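> When you get a sec, could you give me coordinates for this:
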Amino acid sequence: MESFTPISSFLGGALIGSSSALLLALNGKIAGISGIAGGLVDGARDRQWRFAFVLGLVLTGLLASALAPGQMAVTIHRSTPVLIVAGLLVGVGTRIGSGCTSGHGVCGL
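Below is the predicted model of the structure:
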């Protein structure tokens, strides 16, 4: 990513906001990934929509990467085990704090 693109940013934000609003309106659920993924791990009864949500995140990332490979290039200077531990710590921390950065940022909770 080389420069700020206001139109793309606006469209991306509109898609995220409308998706969150639809999830709330149709399912009564907040779009916070730690709670959604946590329900998969905790054995929640409503696993189907949670699995579909997480799968959609992964597949959309793969699709975006395939359609615009140069835009998704990132150089990471840490080992895979360090990244995995860091991700787990962030996830556990947000669950302990009863929150999620994506849920708070997108839904304002």
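> Please count neighbours and contacts with C-alpha atoms only from this point.
Fine.
> Spit out the contact partners of the residue nearest to the spatial centre of the chain.
Nearest to the mean C-alpha position of the chain, counting by C-alpha atoms, centre = their mean, stands I33 at 5.4 Å. Contacts for I33 were tallied using C-alpha atoms under 8 Å, 6 or more residues apart in numbering; they are 54, 100, 102-103.
> wait, which of those residues is closest to D42?
V54 (14.8 Å; C-alpha to C-alpha).
> leaving aside the residues next to it on the chain, what's closest to that closest one?
Spatial nearest neighbour of V54, excluding adjacent residues (C-alpha to C-alpha, 6 or more residues apart in numbering): A37 at 7.1 Å.
> With G17 instead?
G17 sits nearest to V106 (C-alpha to C-alpha, 6+ apart), 6.7 Å away.
> Among the contacts of I33, which ones are in helices?
54, 102-103 (DSSP state H).
> quick one on the thing from earlier: turn the contacts of I33 into TSV, columns for neighbour count and distance to S9.
Shown next, in TSV, are those (neighbours: other C-alpha atoms under 10 Å; distance: C-alpha to C-alpha, whole Å):
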residue	neighbour count	distance to S9
V54	15	22
C100	23	22
S102	15	16
G103	17	19
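> just the residues you listed now: which is nearest T5?
S102 (21.6 Å).
> tell me the contacts of the closest one?
Contacts of S102 (C-alpha under 8 Å, 6+ apart): 31-33.
> G32: how many residues sit nearby?
Using other C-alpha atoms under 10 Å, G32 has 20 neighbouring residues.
> Name the nearest residue to it, ignoring sequence neighbours.
Per C-alpha to C-alpha, 6+ apart, closest to G32 is G103, 3.8 Å.
> from what I can see the one you found touches K29, true?
No: assessed by C-alpha atoms under 8 Å, G103 is found out of contact with K29, at 10.5 Å.
> F10: what secondary structure?
Of the three states, F10 takes helix according to DSSP: H, G, I helix; E, B strand; the rest coil.
> I have a second one here; can you model it like the first so I can compare?
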Amino acid sequence: MSDVSALASPLGVFEPISRLVAASPVFPSVLGAFESTPFPDGVTHYAVGGTLVGLGVAIVYLATAITAGNSTFLETTLSYVSDLPRFNQAKYVASRDWRVVLALSTVAGAGLYTFLLGSAWTTDVGLWRLAIGGFLVGVGTRVGKGCTMGHGVCGLGSGSRVSVVNVAVFVGVATVTALAVAAAGVSP
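Model prediction:
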């Protein structure tokens, strides 16, 4: 019995699907990506970071009643230097100061992490892939009318149905993309 069948067997209802998946030449290699340890360095730093993000978002919301998403940061900061009506909407001008502080605190947090732990977080992913990924994420936040922080932290926390749909879409697409890249054998 394959690992896929063993995983689905306790659920019973998925037995026919697990046999089909196990017989497929593609799916076992895709699902093989799950065989590695997902958090080889533990989860503590993720839990601490998530708690701090949640606390920061809660403070901003309680103080201003505004969702503290990062995707609006560009529009709000462009209102400092642009005369275009698009960037000088009242909602952007009114929130630009605290959004700059929010963005700078994100960078400062990374600096504090580096200072306290003695080494910067690095990645083996090529610069061109990071640039393409960043561009696609930027486009996605505009199309989805919000970012992972706005929808995932603030929106889900406030029970927004729109945010539930957005989070389901971007987590689903990210999962499928990561599995497809792993199955294709692409390395950083």
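> overall similarity of the pair, as a TM-score.
TM-score for the superposed pair, counting by TM-score structural alignment, normalised by the length of the first structure: 0.76. Supporting figures: 106 aligned residues with a C-alpha RMSD of 2.4 Å.
> one step back: aligned partner of the residue nearest to the centre of the first structure in the second structure?
I33 of the first structure maps onto N70 in the second structure, with residues paired by TM-score structural alignment.
> Which strand or helix spans that match?
Assigned by DSSP states H and E, N70 of the second structure falls within no helix or strand.
> Give me the buried stretch members for stretch 169-184 of the second structure, please.
170, 179-180, 182-183 (16 or more other C-alpha atoms under 10 Å).
> Now do it: distance to the chain's middle.
13 Å (C-alpha atoms, centre = their mean, to the nearest Å).
> Can you give me the stretch of the first structure that that stretch aligns onto?
Against the first structure, stretch 169-184 of the second structure falls on no residues (TM-score structural alignment).
> For the nearest residue to I30 of the first structure once chain neighbours are set aside, the count of nearby residues, please.
Among residues not flanking I30 of the first structure along the chain, L24 sits closest, at 5.7 Å (C-alpha to C-alpha, 6+ apart). Neighbour count of L24 of the first structure, defined by other C-alpha under 10 Å: 14.
> for S5 of the second structure, same thing?
19.
> was I right about it contacting E15?
Yes: between S5 of the second structure and E15 there is a contact under C-alpha under 8 Å: 7.1 Å.
> returning to that earlier point: identify the residue of the second structure aligned to the residue nearest to G17 of the first structure.
Under TM-score structural alignment, V106 of the first structure pairs with V153 in the second structure.
> Distance check, that match against N70 of the second structure.
11 Å (C-alpha to C-alpha, to the nearest Å).
> any idea what G87 of the first structure is structurally, helix, strand or coil?
With three-state DSSP as the criterion, G87 of the first structure reads helix.
> so how far is A120 of the second structure from the residue lying closest to S95 of the second structure once chain neighbours are set aside?
Nearest residue to S95 of the second structure, sequence neighbours excluded (C-alpha to C-alpha, 6+ apart): T76, at 7.0 Å. Per C-alpha to C-alpha, T76 of the second structure is found 29 Å from A120 of the second structure.
> So if I had to pick from those two, which one is more boxed in?
T76 (24 against 13).
> so who does that one touch?
87-88, 92-93, 95-96, 99.
> follow-up on the earlier one: could the contacts of I33 of the first structure be laid out in TSV, adding distance to L67 of the first structure?
Output for the contacts of I33 of the first structure, formatted as TSV (distance: C-alpha to C-alpha, whole Å):
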residue	distance to L67 of the first structure
V54	20
C100	29
S102	25
G103	27
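> between these, which is closest to S8 of the first structure?
Nearest to S8 of the first structure among the contacts of I33 of the first structure, with distances taken as C-alpha to C-alpha, is S102, at 19.4 Å.
> roughly how far apart are that closest one and R47 of the first structure?
For S102 of the first structure relative to R47 of the first structure (C-alpha to C-alpha), the value is 20 Å.
> And for V82 of the first structure?
From V82 of the first structure to R47 of the first structure the distance is 29 Å (C-alpha to C-alpha).
> same thing with I84 of the first structure?
I84 of the first structure is 24 Å from R47 of the first structure, by C-alpha to C-alpha.
> With neighbour numbers in mind, choose between these two.
R47 (16 against 10).
> got a list of what that one touches?
So, once contact is read as C-alpha under 8 Å, 6+ apart, R47 of the first structure ends up touching 39-40.
> and if you look at T44 of the second structure?
With C-alpha under 8 Å, 6+ apart, T44 of the second structure has no contacts at all.
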